[in-house]
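Undergrad: no letters, just coordinates:
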């Protein structure tokens, strides 16, 4: 911890030690026809970048003398590029952009994303930032260096099942949209990126919002929002071949191609991907494949786009974790499939296919009014298979077997637990933008039709009827929402933001596995207001916001009895932020206070139908400070860092422990304890050295403080703090054969640290003593990956 904080302190101090260059390049970007200044236009001068402020102005300070490529881009305008010779103390430019002849603005993304002036904590990642780290690991690992993020992986190497927490909130509290379309599983509310292998290769931008944020579509955000956009326009034809190989026999092969603009209106983009890995954990293999196809038609006022993408995954189960007793002697132990005598069962796998259909229509009625609507269908189908030894026939609704006068009540068997679902709906938004006002009215509806059922493909001493299902329960979840957002310019420097959403949720579940008689039909009505104000001047921004979020329980929570059903959760989110930036330097700070009413947490309590579900606790909160910064110190050195400090507390709750001596449960009261999986310190640091223009050497560091695996703050039930570092080399190879050729080599966990970012704990009383059994999900030691990306 001391070493990391020392390194972080040095990094933040260097943010203020800017390199001494003598030249200034400044100017204004305007619309060529109307001469209206363009805010938010992206400008690059060689390797440094900035965006125009609210008045269309930009500034590059301390620029060295020389010749640079100046490039300007803004949605809805033609790309501008020229060679610029910097030789005077001040170079002043006035650049007018030509309006695009095609409708290019992705309203489906604008409706759910926070704008540059929105008063919320957010991080934007460009396509370039995504692609330089995209070597086969899942999307959570690509976000590992963003503030307050902690990632983990069942297989230990970032391939297969992965997860992340943001500000201590897990995937069920992170709202995820793909081009504005809800992605979270409607019932569990979790997000399973393993179902979309290599989706990052089709993503051109990501926005991470921390806190309630501006989320409008899908499940409510209780910790963060993750918006991924793929609807990119490519004017020229292209082809790419991206391949990587790494430790644990990990392979990634990706082919991307696009037609460019055909006949001035049509475009087609496609991708095929294949990822495979043996995993770090024993038998934690992954066999993943996916495709992406997008075609669009555009004219000056409208665009019509259809996306079809699908992922298929087969992973050997690694979700059981490693027992604490084996952690130091057999870190890669995997108990999955070991109920079978002899060698572990070779098909203890998870198998799932998910296909997405998305249709978008955008239309501009005038220069001030625009409209978007999108229809979608997500089709999911698959199962996980398990070998069960000596399983009782009665548990599966089967009769006992009599052989030679002997009654047999159990047998080894293989079972499959299936999920067959359709998730479909529509979203829309109507936007009016005129002068200092931007108003958006939108909404949508979704419906989830899901069936949970189990089959028995093999029984050693009996045979089930053909197509026999030992359980079969369907569920329907409906969601309707409407929202209005208003961003208003107050004078020259102040901008106000207001957002009001109404959301209705109905969830019907006709029984649960092990509890077929429990029928649940719950209805929720939520009103979620948000408001804030931003002050922006001369590259400095200060904001304050308040947001209210309400969230319904997930499917597992409803397995309580009809007399003990869970309540909705409510969170009040206060955000105070500051940012200062120019073309070579950025510093930002955000203070947040997230206050929960009736947060659902695990307490160990077994309800009267035998299920261990989460229980509402009256009061809890998260209070934190997030610091982040970056600086280009010279043409050969730049640094980026972030660190978050937080206090995460439950005011009071009761823990329930199974007592095997009494066949009951003992209750233990707790007060002012830490919320589980919520480290007090999370930090990231990236140091980049550029010895020559085409070569970048990077040292990437991550610090995560200790985490408790339950809400008791018991030192025997914790995950230790860890500090890991990766090293990366990126070499841009100049060749006339290819448009682009890049070689990437990365060593993960450079110093072979043994650490576990995730785990679980189970506690019980036996023989008058409390017994704690912990399980962990270790990450791999030192490992490597090598990538070769070629663009034609």
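TA: Done, it's in. The shown structure was predicted, so the numbers you read here are calculated from the model rather than taken from an experiment.
Undergrad: when you work out contacts or count neighbours from here on, use the C-alpha atoms and nothing else.
TA: OK.
Undergrad: mind listing what residue 309 touches?
TA: 290, 291, 292, 293, 355, 356, 357 (C-alpha atoms under 8 Å, 6 or more residues apart in numbering).
Undergrad: quick one: buried residues of stretch 482-491?
TA: Within stretch 482-491, the residues scored as buried using 16 or more other C-alpha atoms under 10 Å are 482, 483, 484, 485, 486, 487, 488, 489.
Undergrad: and the comparison structure, right after this:
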């Protein structure tokens, strides 16, 4: 690590005890402890204004990258396109994402795909991050963290708004929104938005071409609320999931081998210009909120999501038999291998209902929830071109299989006010999951050297949680315990048929106070796993990480947040996570032997994450921030290889926001984001294949700037 990095690392560590009390309009609020009628769980809430201050085209993982315990990554290197985040080292398959309580995670892969909801941040009223098992109200599938996003209610006044931004790597975003205001005796109101985002990306050819829409109508009368919301996105991105090795990184950090076409001497002669990922996804939510009595309220949401898309890839010298094609006879020559172009398709439907009944009886706060959903996914592949193909081979289908996943879940949550200052909390959740994968008759899949896809799994889980909170002067002390279990994903099952479900015990103990000019929170967590599915460090042929059961393992650490108001114009804020993440008696299994490696670090789990933010308001309408993040080193595999590590890095950003008042406009705002101002060369993601580490380099200094107008 460079001396400068050590210097900033020490600043971040020391600043934990010197935090300034944030004002309501700062980017990141101090960690909030929920008390009084809600579970005693530590969480962070990010408001719409906080999101919009940074929303210039980057995806949500990059808008949240300085929140507590978060590390964000980007395949294209600049925060647009395929992005992801990890919380406490847990990858996105463990992070349960909901929108207005509706599950967003893909039912099979279990992770959210932010690229399928481009610019959803423009339509959010707030976003809440829970770490650990969380509560059942934040979704059934949480196994390490939860993100619950809430959309904005349609405006009661008519408006037109536009947000325009541009920046490095030919990045530009154009968003247009309008609202009808109150209609039909102020009972109905409708908002609508469309957005276009394009970027060439930092990595070679890693372009993104994204479109999204959002429409939300709301009818309210007396004790009844009825709403309909539809939103969706269309994306086309050039693939950039291959990463590069250390030798190539020294020569050309932006090198991208995806789409490369080689000659007989392994020299790149050209690139296939349509080595792309293409996907459309559309969401439909119909919801009803009815106040039954002064005590009881019921909420029901019916939802349907449809997605369809494909990867297109140029494959060189591929065996025709792998694509269920016969050898081609040309004259006296028999062709068994050929260059070809394939498309791997996914066509899926996901639908269900979420019901919640809540009420207050004397000292009891009660909530009951019942949800059911069903997923149907068709996986199939076509060969659309071949070097030696005749017309009869074109658009040849070489595999087709279907997946069905059904889930029914329910929970009961209760909070009891034992005394004026002491609350008790209990939450029990039941989940029943049926998951089946099979070949479609006549379209048998070829998987792993000729094997077919066939599995039939049932999982039944009971997940209890208990806790208590005690109010102190301007603060709270709390403790919670939760047990949760989770089923493997499709990729887990296909990689290893006897893969096991995971179980985690989670304890959270914390304190939080908001004093006059000083606010702080301290949270200790312990997460003990049985059969945790840890990232192995390897990726499959479409860039997804392969996971493996690690036996017993644990994560434990201290999360610290604080803020301090230096003057009326200057404040400081910081957060830090110091953690230990270990596999217990980890074993490396091969076809011929089992190697015992003892206790090893869990892959992609840095022991320290720290953020320091200085905020300055030189004049009333101008807000300036200096945002710093340090992430310590992390291993690419669970075997602790000497050459398989991501080095620690320090990244510093600056943002400026100016909001002058003009009589003809409701809102005028100028924004400028200067990212990685010290031009740090760093990698925050990678993988390990055949004893060789591969990295995803991130952009050096870059900028984004924008203007927002509202009439």
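TA: Sure, I can see it. Keep in mind it's a predicted model, so treat the numbers as computed, not measured.
Undergrad: drop the TM-score for these two in here.
TA: With the length set by TM-score structural alignment, normalised by the length of structure 2, the two chains reach a TM-score of 0.93; 688 aligned residues with a C-alpha RMSD of 2.5 Å.
Undergrad: rewinding a little: next, give me the two most distant ones among the contacts of residue 309 of structure 1.
TA: 290 and 357 (13.9 Å; C-alpha to C-alpha).
Undergrad: the two: who's more crowded?
TA: Comparing residue 290 of structure 1 with residue 357 by other C-alpha atoms under 10 Å, the one with more neighbours is residue 290, at 23 against 16.
Undergrad: so where's the longest helix in structure 2?
TA: When structure 2 is parsed with DSSP state H, its longest helix is helix 3-15.
Undergrad: buried residues in that helix?
TA: In helix 3-15 of structure 2, counting by 16+ other C-alpha under 10 Å, buried: 5, 8, 9, 11, 12, 13, 15.
Undergrad: before we move on, what about stretch 731-739 of structure 1?
TA: For stretch 731-739 of structure 1, burial by neighbour count (16+ other C-alpha under 10 Å) applies to residue 731.
Undergrad: quote the end-to-end distance of it.
TA: 14 Å (C-alpha to C-alpha, to the nearest Å).
Undergrad: after the longest helix of structure 2, which helix or strand is next?
TA: For helix 3-15 of structure 2, the following helix or strand on the C-terminal side (DSSP states H and E) is strand 32-33.
Undergrad: now the following helix or strand past that following strand on structure 1. Mean distance?
TA: Next helix or strand after strand 32-33 of structure 2 toward the C-terminus (DSSP H and E): strand 42-47. Once fitted to structure 1, strand 42-47 of structure 2 is off its aligned match by 0.8 Å on average (mean C-alpha distance after the TM-score superposition for structure 1).
Undergrad: give me the residues contacting strand 42-47 of structure 2.
TA: So strand 42-47 of structure 2 is contacted by 27-34, 125-131, 510, 523 (C-alpha under 8 Å, 6+ apart).
Undergrad: are any of those buried, and which?
TA: 27-34, 125-131, 510, 523.
Undergrad: for the stretch 351-500 of structure 1, what spans make up the strands?
TA: All strands of the stretch 351-500 of structure 1, identified by DSSP state E, counting those that start in this stretch, fall at 369-392, 401-403, 406-408, 410-434, 437-459, 469-490, 494-512.
Undergrad: in structure 2, what residues pair with the third one?
TA: Read that as strand 406-408 of structure 1. Mapped onto structure 2 using TM-score structural alignment, strand 406-408 of structure 1 covers residues 333-335.
Undergrad: so residue 371 of structure 2 touches residue 406, yeah?
TA: No - taking contacts as C-alpha atoms under 8 Å, residue 371 of structure 2 lies outside contact range of residue 406: 11.0 Å.
Undergrad: aligned to residue 200 of structure 2, what sits in structure 1?
TA: Match for residue 200 of structure 2 (TM-score structural alignment): residue 278.
Undergrad: burial of that match, as a residue count?
TA: Neighbour count of residue 278 of structure 1, defined by other C-alpha under 10 Å: 22.
Undergrad: just give the nearest non-adjacent residue to it, would you?
TA: residue 285 (4.2 Å; C-alpha to C-alpha, 6 or more residues apart in numbering).
Undergrad: wait, the one you found touches residue 276, no?
TA: Yes - using C-alpha under 8 Å, residue 285 of structure 1 is in contact with residue 276, at 7.4 Å.
Undergrad: now stretch 140-158 of structure 1: buried residues?
TA: Those would be 140-158, for stretch 140-158 of structure 1 by 16+ other C-alpha under 10 Å.
Undergrad: and it, how far apart are its ends?
TA: Stretch 140-158 of structure 1 end-to-end distance (C-alpha to C-alpha) = 8 Å.
Undergrad: circling back to that earlier point, which other helices and strands does the longest helix of structure 2 contact?
TA: If contacts are counted by 3 or more C-alpha pairs under 8 Å, 6 or more residues apart in numbering; DSSP states H and E, helix 3-15 of structure 2 sits against strand 570-589, strand 608-616, strand 622-631, strand 649-658.
Undergrad: relative to structure 1, what is the average displacement of the longest one?
TA: On superposition with structure 1, the mean distance recorded for strand 570-589 of structure 2 (mean C-alpha distance after the TM-score superposition for structure 1) is 1.0 Å.
Undergrad: what's the offset of that strand from the middle of its chain?
TA: 18 Å (C-alpha atoms, centre = their mean, to the nearest Å).
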